[in-house]
Structures are given as C-alpha cells and as structure tokens.
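Participant: Sequence first, predicted model second:
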Amino acid sequence: MTHDDVRYEIRGSAAWITLNRPERRNALSVELLDGVAAALRDAAGDRAVRSVVFAGAGPMFCAGADLKRVLGELGGAGVTEFLRRAAALFDQVARHPQPVIAAVHGGVIAGGLELVLACDLVLATRTATFADGHARYGLFPAAGGATRLPRRIGANRAKQLLFTAESWSADRMYEAGLVNEVVDDDRLVAAVQELTDRIGRLSPLGLARIKDVVETGLDRPLDDALGYELRACEEYATSRDFAEGLRAFADRREPEFVGE
C-alpha cells in the first residue's frame, strides 16, 4: 500500500503505519484518514503481520485534525462529516484484530490523542506530551476522546484534561495509566521493536480473541462478560494454535503458532 500521507512498511512481524505529513505536524486530513484505513486493511489481510505500530514522521506524533484544510475543502458543515469519518477510523483501530501499538514522540493533541486512545498499547518518549486541546477553541472531542479517555485514565483525570486543555508529560500519563512504558527518546524504535518481536512469537488467533474479550467485556455486566469470555475460550480451544500450545508445554519447547 502506498499513499502520500501514510507510510506502510513491514518490520519483522509488525506493520508500521507512519503518519507522513511532517510539514503539517501530521495533522489529520481526509486523505490521511483514508490512507490509514487502507493500511489497516492491508495489515489485517497479511498472515505474516502479528501487530501494528502507529508512528509519526518528523518532530511530532500528531497535532490533531487539519481544520484549516477541512474547512477549506468541506466548509463548516463538512466538519461534522469529517468527525464521523475520524470516529469510524478510530473504531476500526480499536476493533483491529492484531494488537495495535502507538509509538509516541514529540506532541500528541486532540484528534492525535483520540487515535492513541484507540490503540491497545502506548510507548512514549520521555519528552512526549499529551493534550486534548479541544476546549481551547470551543471544540468538542467527538471522535472518541470524551468516551475513551475516562475509560483509560478514570473520569476525574479525564475531566481535568478535557476541561483545561492542559498538556501532560509522558511520565504523568504513565502514572495515569494511558502510557505503558516511557523510554529515552533515542530508545523508542528499539523498545517498540522488542515489544513487537515478543508479540510476534505468540498466537495471533489467541491474542485476537483476548483483545475481543477485553474490549467487549468493558461494555457488559460482569456475568455477561464472564460468559462471553468462556465462549471465546471454548471456540479458541478448537484451533490448531491452542493444540500447538499444549503440545509445546508438554514437550518443554517453544510453540510455533500459525494463526489457525
């Protein structure tokens, strides 16, 4: 897949999707949203891909929506349509079958933060900063920010970010629970590669089932969620990967998963 605003490349078992508008701080445009959606479809259809990484070209991960361009191309009424498209893309990220990792450096703001919130894991450089920013201009975080942020860091912390438009450090976001690991700036790529290599050795089918159960369970009463978890396990137990895992455990060797 090639697209001017998005770079797609395979590194080991991971598909790297890089937002590639550094001159606009990787701001989200219609073309960029379409490019990311296409890249995700390519990754989902590639059996060799075990995880997906989002990164940003240049000095910043993502500055949010390119409102100047959106207004110029779609007009004021088109902003709502753009938000619908962005929300649909972020839902696609959240529901993507492979684990999705955000590799954050520089700053991440507004729509960029909403993209990060849709990812499963977040690694960030020590100098990275996070902000919602919508309230600064009387805007609304309608692509998942007002819903996903409190689920990731709790309602009180989320309200502080949403109501003040202030910027938080990577260390503070780690303490809040959004960031999984903070690394030195020159260690980000290596740390992400280590993580994707580890994920790449596991069952892609098993991880997809786990991700589905975690995401689905958040929206269900506990008894329903536990029942869904058991049914997912029963289904996975009929797979080749499940049988391979049991054999490898009995043989005291590393399993070789095929995703079936």
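Facilitator: Looks like it came in fine.
Participant: alpha carbons only for contacts and neighbour counts from here, please
Facilitator: Will do.
Participant: surely residue 167 meets residue 134?
Facilitator: No. Contact criterion C-alpha atoms under 8 Å: residue 167 and residue 134 do not qualify, at 11.8 Å.
Participant: Can you give me the distance of residue 40 to residue 90?
Facilitator: In this view, residue 40 and residue 90 are 11 Å apart by C-alpha to C-alpha, to the nearest Å.
Participant: Now stretch 235-254: buried residues?
Facilitator: Going by neighbour count (16 or more other C-alpha atoms under 10 Å), the buried part of stretch 235-254 is 236, 241, 242, 244, 245.
Participant: SS state for residue 52?
Facilitator: When classified by DSSP: H, G, I helix; E, B strand; the rest coil, residue 52 comes out as strand.
Participant: Let me see the contact set for it.
Facilitator: 14, 15, 16, 17, 43, 98, 99, 100, 101 (C-alpha atoms under 8 Å, 6 or more residues apart in numbering).
Participant: Shouldn't the fourth one be within a strand?
Facilitator: When you say that, I think you mean residue 17. Yes. Using three-state DSSP, the assignment for residue 17 is a strand.
Participant: Please compare the first structure with the one that follows:
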Amino acid sequence: MYIIEEIANGVCTLRMNRPEKFNSFVRDMALDLQGKLDNASSDDSIRCIVLIGEGKAFCAGQDLAEATDPHGPELTAIVSEHYNPIIQRIRRIEKPIIAAVNGVAAGAGANIALACDIVIASESASFIQAFSKIGLIPDSGGTFFLPRLIGWQRASALMMTGEKVSAKDAEQMGMIYKAVAEEDFASTIEKTAHMLAQMPTKGLGLTKRALNQSLSNNLTQQLDLEDELQSQAGRTHDYQEGTQAFLEKRKPEFKGH
C-alpha cells in the first residue's frame, strides 16, 4: 500500500509509504495519493488532512529509476499526470491540509509540502530543490510557491544551487510555518490537526479560496471576493454558533458547516 490512510476524530492522515526509497514517487503511488485526497475531500466527517512520510524521510520526490526506465512513463506524463493533479487537489480541497515534514523533503516532495496550507517540520528535516542537480527545473508548483514564500532572490538561489535548507532556516526565512524539536514533533502535529478539525471548516475553506485567488487578483477584485465570501461565511451554522458562544461566554461547538 503506497499511501496509508488513517482517520480519527475528524483528521485524515495520509502516510506516504515507500520508506526504503525515502518515499519517492512512482506512478501508482501518485495515483493512490490523488485518490486518497479525493476521498478526504468528499467525506464530510474529515475536517483536516495531514500528509506525512513513513520512516526517516518525508518525500524524496520522483523515483529516478522509474523516470529513466525506457518502459516507464515519460517525463512529461510524470509532471502532467502525477504531480500537477496532486498540487491542484491540495489547493482545491477546502479543508486545512498540514504537511508534517518528518525528514528530508526533496524535489517534488519539497514542493508538495510547500503547497499545503500549514507546514510543520521536525528540526531534523530539510528542504532541497534538487532539480538542478540533474538538469531539470523545479516542478510541482515550486516556481510558483517558493518565490512568494521567501522572495525572488532566495528562491532563485536555492533552485539554481540545490542548497539544502534546514528546518530552522526554513522557518526563519518564512518557507514554513514552524520547526519543532524532534521529540515534540508528533504531539505538535496531533495537537494542531485536532484543533483544526474542531474549527469552523467551511470558514477555513473559504479562507483558503480567498488566499488562492489573491495570487492573481488586484486589490479591488480581492475586496469584492472578500465581500462575497464573507456573506457565504455569515450564512453558516458555525458563524451562528461562534457568535452565540461568544455572547454566552462559552466554548463554541463547531460542526464544520
């Protein structure tokens, strides 16, 4: 099983499961992840998704043995059929997605992590734009997300040099949300995912939609969008519950709709 799925308390954990290959992708693994993301998207009981790697690595990107196999998929198919659909799903699913980077995240593995809503890494983890080492360009949204996260100069340098970035350095430059001590990593992921799964999922999804569209909207367009989405949020059960709980000075019980 390439992707291990665990569902508990509103959290769907998707565990990439090729530890002997540092969770590098082959075609069946990419398609399995796409299918598992679709299932998590359509299941209303799931209110948060966690993506993590089995073993010592998060994901080392593409398995080069498959990419160079004369009987395997062509490079263009690997990008267009394997990785692009994963990135599109991560951004389209209107539920919070946490990348729990437990080890090295290289190539497409790094950029899959950066496409997620919240990236939390173990201090022992690292991020590598490894594409230049083999004469390729960053794919899986790397050239889109990384400059927006850390700026043009840093992104350009990291992509061209293939320099390894530690989790702490990634946090300091704004590439990720947080780097935590290895002994606290599992509990931090569990606590964060549980918290998000109890929050107003519809509102979080609309926030994600607004962030997505902010990447191409001008200010006027974004203000109009905020107006529209705020109206939608104001019609949700969770808005009514949140305001009522505030007035009654109690903890809200959000339902996710």
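Facilitator: Received it, and whenever you're ready, just let me know what you need. These figures come from a predicted structure and were not determined experimentally.
Participant: that older thread, is it possible to get JSON lines of the contacts of residue 52 of structure 1 that adds neighbour count and distance to residue 7 of structure 1?
Facilitator: JSON lines is the format used below for the contacts of residue 52 of structure 1 (neighbours: other C-alpha atoms under 10 Å; distance: C-alpha to C-alpha, whole Å):
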{"residue": "14", "neighbour count": "26", "distance to residue 7 of structure 1": "13"}
{"residue": "15", "neighbour count": "25", "distance to residue 7 of structure 1": "10"}
{"residue": "16", "neighbour count": "26", "distance to residue 7 of structure 1": "8"}
{"residue": "17", "neighbour count": "22", "distance to residue 7 of structure 1": "6"}
{"residue": "43", "neighbour count": "25", "distance to residue 7 of structure 1": "13"}
{"residue": "98", "neighbour count": "24", "distance to residue 7 of structure 1": "18"}
{"residue": "99", "neighbour count": "23", "distance to residue 7 of structure 1": "19"}
{"residue": "100", "neighbour count": "26", "distance to residue 7 of structure 1": "16"}
{"residue": "101", "neighbour count": "24", "distance to residue 7 of structure 1": "16"}
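Participant: So which elements touch the longest helix along structure 1?
Facilitator: Of all segments of type helix in structure 1, defined using DSSP state H, the longest is helix 78-95. Judged by 3 or more C-alpha pairs under 8 Å, 6 or more residues apart in numbering; DSSP states H and E, the packing partners of helix 78-95 of structure 1 are helix 30-44, helix 67-74, helix 111-118.
Participant: mean shift between the first one and structure 2?
Facilitator: Looking back up the chat, that one is helix 30-44 of structure 1. Relative to the matching residues in structure 2, helix 30-44 of structure 1 has an average distance of 1.1 Å after the fit, by mean C-alpha distance after the TM-score superposition for structure 1.
Participant: residues in structure 2 aligned with that helix?
Facilitator: Here helix 30-44 of structure 1 aligns to structure 2 at residues 27-41, judged by TM-score structural alignment.
Participant: Return the set of buried residues in the matching stretch.
Facilitator: Residues 27, 29, 30, 31, 32, 33, 34, 36, 37, 40, 41 are the ones in stretch 27-41 of structure 2 that count as buried (16+ other C-alpha under 10 Å).
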